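> sharing a model that was predicted from the sequence below.
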Amino acid sequence: MNDFDPAALDCLAALADEQGFERAAQRLSITQSAVSQRLRALETQVGQPLVVRSRPLRLTEAGKVLLRFARQLQALRTDVARELGERVAPQSRLAIAVNADSLATWVLPALDALVQQGLREGYGLELVVDDQDFTHDSLRQGAVLGCMSTVAEALQGCSVQPLGVMRYVAVASPAFLAAHLPDGLHAGNFADTPFLVFNRKDDTQTQWVSQAFGVRAPRLRERFVPSSEAYVQAVLMGWGIGVAPEIQVRPWVAAGRLMNVRPDVSVDVTLFWHQWQLQGRGALLDQIGQALAQGAQRALA
């Protein structure tokens, strides 16, 4: 494994990120021919294809294995450069996966000090957004080095620590409730009531309805709004009932702009931080995990 050419591994990582040879070459400031040559050399060394040359480009299972190694090697190089007081390579960036609701509420303040430090030292932090039930797949496939997930069990070679509980509550505007639910939301009318949904991976609304009315696999009138900030804005505008993080809608509830539909019902999502275990003093990935843990402690239950 130590015989793999670091430059070829960097090409593989760039191809995975940019999903094409032209953009990968631009990112690495080399020619497309050089990217192809380095990839072919790596594939010859491994003895099997590493990418599927489609549009967009995809990694094979062997490619995903080497991608994990490439990510870890890049992170270690960044840590060594920082420890030696050297300028980090311009293309150096560490990717982590977070869920959209955490990003919209507490993640940015938690990571701010590290990002400001990165501006001075030259490294970058890439935030990959996905549903908290799916971020673990990105970690397994090597797309990221750390992730925020609902999965409690660590992958082999990874560590895991609990972050806290993000509580989701059902809210609606007073005008919407007065116009559409004058008798309140109940088992007889929830199926005809519009519920806002983040995207097709989001099942928080069905979980909430199942708890509220004891219905298995309820079918809802869904209206999709794939942005955490726009989601809350749509609830404020009276598009329907939203099931959103309590910490995000708390100011609107306090101001009377939103009402908690059923204060006795909530969906509690326990979040965990996973990361690959890298050796090194003061590893940047460890610092990210510590910053997220401290930020979650301040913000979450």
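Noted; the coordinates are in hand.
> only C-alpha atoms for contact and neighbour calcs from this point on.
Fine.
> now the element after the longest strand seen in the chain, going C-ward?
Longest strand of the chain, by residue count under DSSP state E: strand 158-172. Following strand 158-172 in sequence order, the next helix or strand is helix 174-180 (DSSP states H and E).
> re the thing from before, for the longest strand of the chain, buried residues please.
Within strand 158-172, the residues scored as buried using 16 or more other C-alpha atoms under 10 Å are 158, 160-172.
> swap in stretch 26-43?
Neighbour-count burial for stretch 26-43, counted by 16+ other C-alpha under 10 Å, picks out Arg27, Leu28, Gln32, Val35, Ser36, Arg38, Leu39, Arg40, Leu42, Glu43.
> once you drop chain neighbours, what's closest to the fifth one?
Right, Ser36. Closest residue to Ser36 apart from its sequence neighbours, by C-alpha to C-alpha, 6 or more residues apart in numbering: Phe21 at 7.6 Å.
> same thing with the last one?
Distances taken as C-alpha to C-alpha, 6+ apart put Pro49 closest to Glu43, at 5.5 Å, once the chain neighbours are dropped.
> and here is the other one:
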Amino acid sequence: MDELPLDQVRTLLAVVDEGTFDAAAAALHVTPSAVSQRVKALEQRTGRVLLMRTKPVRATESGQVVVRFARQLARLERDARAELGMAQEAGGPVRLPIAVNADSLATWFLPALTRVPQEPPVLFELHREDESHTTALLREGQVMAAVTSSPDPVAGCTVRRLGLARYLPVASPRFADRYLRGAGVMARALQQAPVIVFDRRDVLQDTFVRALTGDAEAGDAGAGPLRHHVPTSEGFCDAVAAGLGWGLVPEPQAAPLLRSGGLELIVPRRPLDVPLYWQQWKLDSPALSTVAEVVAAAAAQALLPPGAP
């Protein structure tokens, strides 16, 4: 491939970030025609269609490669300017886009970020996404790092293990009395009782029930069809405590309610542990390296080590 002209690469990134050619033109202080010409020239140079001309514009798979390169280039340029004492001209604070799952956000991740030194200032752009889908944002170039359940590195990224996030199967005592106690086989009862799920991609409750039945591959052996969708970590826990359904709640959120009697374990000694990893770009960025070390240290305190009982 011929070299990628930097003005064309930056223009493509602007179009993806702004969503339209007109908005990108305004951000770059050029005409929409100039933006269109640069993108077409870059597509001709690469021999690939880089953008889907939708509203908003979306990068194709090939376009995601260029977008990721553009973000890395911009990060390196800002770091170099900062080391040369030119941070103010570079736009001031360091900005780091990171993808993280809702349960980590609600428990240990935000306190970790408070430990990041703020000289120079570091601004976090957090993207909330399910831990099994955060790598998609890395692949698309939308974020520089992610908390993920995938140990398989995205191209151009490194991976380090963080630990195990433990989920406990719980319900309110009143709910357990109505739907579960005396119902016979617990797995069968859970397939019929109302359940709380985060969203339509949340499979934790299904995975748990399949593990109980020993039928992990069965597509119809998960939790039941009576589902309440509650798309916040705190709201999920509150919904279970209120008795709307049973669910798997992160141990740090469940523990105080278990002690107070607001929740009870519906299957004792059967937690569900989800391994979490930190993936980040292979990029010599001081700010990103610092955040990675802070996150790893916080995870070592908040999460369980592999093989925990």
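Cool, got the structure. All values reported here derive from a predicted model rather than from experimental measurement.
> re earlier: and the buried residues of strand 158-172 of structure 1 as TSV, adding distance to Glu126 of structure 1?
Below are the buried residues of strand 158-172 of structure 1 laid out as TSV (distance: C-alpha to C-alpha, whole Å):
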residue	distance to Glu126 of structure 1
Cys158	19
Val160	20
Gln161	21
Pro162	22
Leu163	20
Gly164	23
Val165	24
Met166	23
Arg167	26
Tyr168	26
Val169	30
Ala170	31
Val171	32
Ala172	34
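> count the neighbours of Leu190 of structure 2 for me.
Neighbour count of Leu190 of structure 2, defined by other C-alpha atoms under 10 Å: 25.
> got it, and Gln191 of structure 2?
20.
> that one contacts Gly222, correct?
Yes. Counting by C-alpha atoms under 8 Å, Gly222 is a contact partner of Gln191 of structure 2 at 6.6 Å.
> the strands in the stretch 151-300 of structure 1, which residues?
For the stretch 151-300 of structure 1, strands defined by DSSP state E, counting those that start in this stretch occupy the ranges 158-172, 194-197, 221-224, 241-245, 259-260, 267-276.
> right, so of these, which gets closest to Gln74 of structure 1?
For those, proximity to Gln74 of structure 1 was assessed by C-alpha to C-alpha; strand 267-276 is nearest, at 12.7 Å.
> burial count for the alignment partner in structure 2 of Thr60 of structure 1?
Aligned counterpart of Thr60 of structure 1 in structure 2: Thr60 (TM-score structural alignment). Neighbour count of Thr60 of structure 2, defined by other C-alpha under 10 Å: 17.
> can you tell me which residues contact Thr60 of structure 2?
Contacts here follow C-alpha atoms under 8 Å, 6 or more residues apart in numbering; on that basis Thr60 of structure 2 touches Val49, Leu50, Leu51, Met52.
> now the third one, nearest residue through space, not along the chain?
What that stands for is Leu51 of structure 2. Nearest to Leu51 of structure 2 is Ala59, by C-alpha to C-alpha, 6+ apart, at 4.5 Å.
> picking up where we left off before, where in structure 2 does the longest strand of structure 1 fall?
Counting by TM-score structural alignment, strand 158-172 of structure 1 corresponds to 157-171 in structure 2.
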